[in-house]
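1. Quick one, fold the following:
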Amino acid sequence: MSASSSSGTTALVTGASGGIGAATALSLAAEGMNVALVARRKDRLDELAERIRSEGGNALAIEADITDQLQAAGAVAQAVKAYGRLDVLVNNAGVMLLGPVESAPVEEWDRMLAINVQGLLYTTHAALPHLLAAAAGARGTADIVNISSLAGRAPIGGSAVYSLTKHGIGAFSEALRQEVSGRHVRVSLIEPGPVATELFTHIRPEVLAASAEAFADATLLHAEDIADAIRYVVTRPARVVMSELLIRPDASQW
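-> Predicted structure coming up:
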C-alpha cells in the first residue's frame, strides 16, 4: 500500500464539528479513509458522521475536549480501538480571539493557549506511537498535519497572542519533523489566510466592529479550499513530504 492508496487507513481530525475540520473529514472519507471526528459538540459530530456513512464512508464521532490531556488521549484510543490503526492526524481545533493586548481579557489568552497549543500537543503526544507503527507498515508513511495560519508568519496589531500560538505551532512542527522524519512520519504545516468559518464569530463584538472595514471587501478562502490542500498533502507518495504550505486568498491585502 502507498500513501496515495488510502482505502482502509484511518484519520483523526480535531475540531471536526464545523469549518475546516468538517470539510477535511468529508474529503478524507471520500478518499476512502476511516475518519474519527473529534470535538466537543457531539450533536454536530453525529450529523457529520451520519452524512459520511450515507455517502458510503466510515466515521466515528468522539466527543472530547482536547485541552484535557486524558480526554485527548482517550479520543486517540477510541479511534485506534475502532479501526485498529491510525495513519493521519489533523490538528485543526483552534480559536481566534483577536484584540489589542492592552485591556485584553486574559481568559481569552488562556483559551487560545489551551486549545491552539496544549490541545495540539496532547493529541500529537497520544497519537505518535500509533502513527510510528503505521509508518512502519505497508503504507510506508504516516502524517501529522498541523493547521497554523498566515498570522503565524505575518503578525499584525490586534493578533498578538493568536499569532504567538500559531508561531509556536510552526516551531513545534519543524522540530517534530526533524525527530520523526527518519521513521517515515511526515509533519506538514498548513498556513491558511482568512477563511470564511465561524472563527470570526468568537471575536468580541467591539473588536470585530473595529476590524470590519479591513474585511469589508476582502476575499476569503472557503473551508473546502483548505480541506483540499490537506487531502493533497496526505495522499502524496511516501517519498514526497509537503513540510509547509501557505494558502492565500486572491487579494492583494493578504
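2. okay, CA-based contacts and neighbour counts for the rest of this
-> Fine.
3. where's Ala77, which helix or strand?
-> Assigning secondary structure by DSSP states H and E places Ala77 in helix 69-83.
4. To compare with the earlier structure, here is another sequence to fold:
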Amino acid sequence: MNAPAVSPVLSPGSAVSPSKVVLITGASSGIGEATARRLAASGHRVMLGARRTDRIAAIAKDIQADGGAADHHELDVTSLESTRSFARAARERYGRVEVLVNNAGVMPLSTVDALKVDEWNRMIDVNVRGVLHGIAAVLPLMREQGAGHIVNIASVSGHRVDPTAAVYSATKFAVRAISEGLRQESRDLRVTVISPGLTRSELTEGISDSAVREAVHDQMGIAISASAIGAAIDYAIGQPLDVDINEVVVRPTAQG
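-> Alright, predicted model coming up:
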C-alpha cells in the first residue's frame, strides 16, 4: 500500500484544495457510482463504500484504469461500527477525510394502509440512521482537521409528500432537518443537501408493490441520469472553503 497523500490544511477564504478525499456511501450503482466516477475525473480521491464489494471493487478498478485515484471498502450504513471502519480505512489510505457523501438509500414505496412495516423500518434504518452513522463516523475526524464537508442526499420527496411516499418522504424530510441542524451548529464544517428528482437508478427495483412499481416506471421516461447529481455534488464541494452551498434541488425539466 502506498503511503497516504495528505492534503494541506487551508484557511477559510482560501482556494479549495484541487484534490479532496471523498467518501461515498452506496457507491455500487446509481448516484453513488456516478458521483465516484465524476469526482475522480475531477481529480479527487474517492473511497467507495457499499455492501456489494465485488461491484465497488470493479468500479474502483475502472476509475484507476482511467487515471483516477480510488479505493473501496465494505460498508453497511445500518451498522455504526461498519461505518466507522469505512471512515478509518479512508483515513489510513489517504491520510485525511475531507468530504462525506451520505448517499446510501432505499425507496420501497407503498401506501400506508399496506402496512409494510418491515419496509418502513428498512427505510428508517438506511435513510435516517445510515446518515447519522455517517456523520458520527466522520465528524470527530473533521473537527480534528478543523474543516470538512458533509453532503447528504435527500430527495424532492423531502420537499413534498405524494401518495405511496409517506414514509419515504418522512425519512428525506428528516435528512434535511438533520443537515440544517448540523449546519447551524458548525462554523468550520460545510453541510450540503442535494435533493434529486426523478433519476435513473436501482432505487425503483426495491418497490415490492407491483402496481406502485409499474406506476413509478411509467414516470421514468423523463428521468435524468445519475451523472447530473454527481455534477451537482462536484460543484458544491468545489467551492472555496468560506462558501457553503447548503441546498440544491436537481430535477428533470419536465417533472411537475
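5. Now the TM-score, please.
-> Put the two chains on top of each other and the TM-score (TM-score structural alignment, normalised by the length of structure 1) is 0.91; 243 aligned residues with a Cα RMSD of 1.4 Å.
6. hang on, the earlier thing: in structure 2, point out the residues matching the next helix or strand after the helix holding Ala77 of structure 1.
-> As assigned by DSSP H and E, the chain's next helix or strand after helix 69-83 of structure 1 is strand 88-91. With TM-score structural alignment applied, strand 88-91 of structure 1 matches the range 99-102 in structure 2.
7. I would like the residues contacting that stretch, please.
-> Stretch 99-102 of structure 2 has contacts (Cα atoms under 8 Å, 6 or more residues apart in numbering) with 20-26, 130-131, 134, 138, 148-153, 237.
8. redo that, cut-off 7 Å
-> With contacts defined as Cα atoms under 7 Å, 6 or more residues apart in numbering, stretch 99-102 of structure 2 is touched by 21-25, 131, 134, 148-153.
9. now stretch 75-86 of structure 1
-> Counting by Cα under 7 Å, 6+ apart, 10-11, 36, 62, 64, 126-127, 130-131, 134 sit against stretch 75-86 of structure 1.
10. Quick one: the helices in structure 1, in order.
-> 19-30, 42-54, 69-83, 106-112, 120-135, 160-180, 205-215, 223-234 (DSSP state H).
11. winner for burial among these?
-> Among the helices of structure 1, helix 19-30 has the highest mean neighbour count (mean count of other Cα atoms under 10 Å), at a mean of 24.
12. Just give me the match in structure 2 for Met33 of structure 1.
-> In structure 2, Met33 of structure 1 lands on His44 (TM-score structural alignment).
13. now swap in Leu208 of structure 1 and tell me
-> Checking TM-score structural alignment: Leu208 of structure 1 goes with Arg213.
14. Could you report the distance from the spatially closest residue to that match that is not a sequence neighbour to Glu92 of structure 2?
-> Excluding its sequence neighbours, the residue lying closest to Arg213 of structure 2 (Cα to Cα, 6 or more residues apart in numbering) is Ile207, at 5.6 Å. From Ile207 of structure 2 across to Glu92 of structure 2, the span is 37 Å (Cα to Cα, to the nearest Å).
15. ditto for Arg52 of structure 2
-> Distance from Arg52 of structure 2 to Glu92 of structure 2, counting by Cα to Cα: 21 Å.
16. tell me the contacts of Ile52 of structure 1?
-> Applying Cα under 7 Å, 6+ apart, one finds that Ile52 of structure 1 lies in contact with 26, 29, 58-59.
17. residue in structure 2 matching it?
-> Looking across to structure 2 (by TM-score structural alignment), Ile52 of structure 1 lines up with Ile63.
18. From Asp54 of structure 2, how far off is its match?
-> Per Cα to Cα, Ile63 of structure 2 is found 14 Å from Asp54 of structure 2.
19. For the spatially most central residue of structure 1, list the residues it contacts.
-> Residue closest to the mean C-alpha point of structure 1, counted by Cα atoms, centre = their mean, is Asn92 at 1.8 Å. Applying Cα under 7 Å, 6+ apart, we find Asn92 of structure 1 in contact with 13-15, 21, 146-147.
20. For the counterpart of Gly15 of structure 1 in structure 2, which non-adjacent residue is spatially closest?
-> Here Gly15 of structure 1 is matched to Gly26 in structure 2, going by TM-score structural alignment. Spatially, and ignoring its direct neighbours in sequence, Gly26 of structure 2 is nearest to Ala104 (4.0 Å; Cα to Cα, 6+ apart).
21. Which residues are in contact with that neighbour?
-> Listed by Cα under 7 Å, 6+ apart, the contact partners of Ala104 of structure 2 are 25-26, 126.
22. Output those residues as a markdown table; include the columns neighbour count and distance to Lys116 of structure 2.
-> Formatted as a markdown table, the contacts of Ala104 of structure 2 follow (neighbours: other Cα atoms under 10 Å; distance: Cα to Cα, whole Å):
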| residue | neighbour count | distance to Lys116 of structure 2 |
| --- | --- | --- |
| Thr25 | 31 | 25 |
| Gly26 | 24 | 23 |
| Val126 | 22 | 16 |
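23. From Pro140 of structure 2, how far out is the equivalent of Ala77 of structure 1 over in structure 2?
-> With TM-score structural alignment as the criterion, Ala77 of structure 1 lines up with Arg88 in structure 2. Arg88 of structure 2 is 11 Å from Pro140 of structure 2, where distance means Cα to Cα.
24. The match of Met33 of structure 1 - nearest residue in space that isn't next to it in sequence?
-> Ser19 (4.5 Å).
25. so that neighbour touches Gly43, yeah?
-> Yes. Using Cα atoms under 7 Å, Ser19 of structure 2 is in contact with Gly43, at 5.5 Å.
26. can you tell me what part of structure 2 stretch 111-128 of structure 1 aligns to?
-> On structure 2, the counterpart of stretch 111-128 of structure 1 by TM-score structural alignment is residues 122-139.
27. what's the span of that stretch from first residue to last?
-> Stretch 122-139 of structure 2 has its terminal residues 24 Å apart, counting by Cα to Cα.
28. Map Thr253 of structure 2 across to structure 1 for me.
-> Pairing criterion TM-score structural alignment: the partner of Thr253 of structure 2 within structure 1 is identified as Asp250.
29. Now do its match against Pro194 of structure 1, distance only.
-> The gap separating Asp250 of structure 1 from Pro194 of structure 1 is 11 Å, by Cα to Cα.
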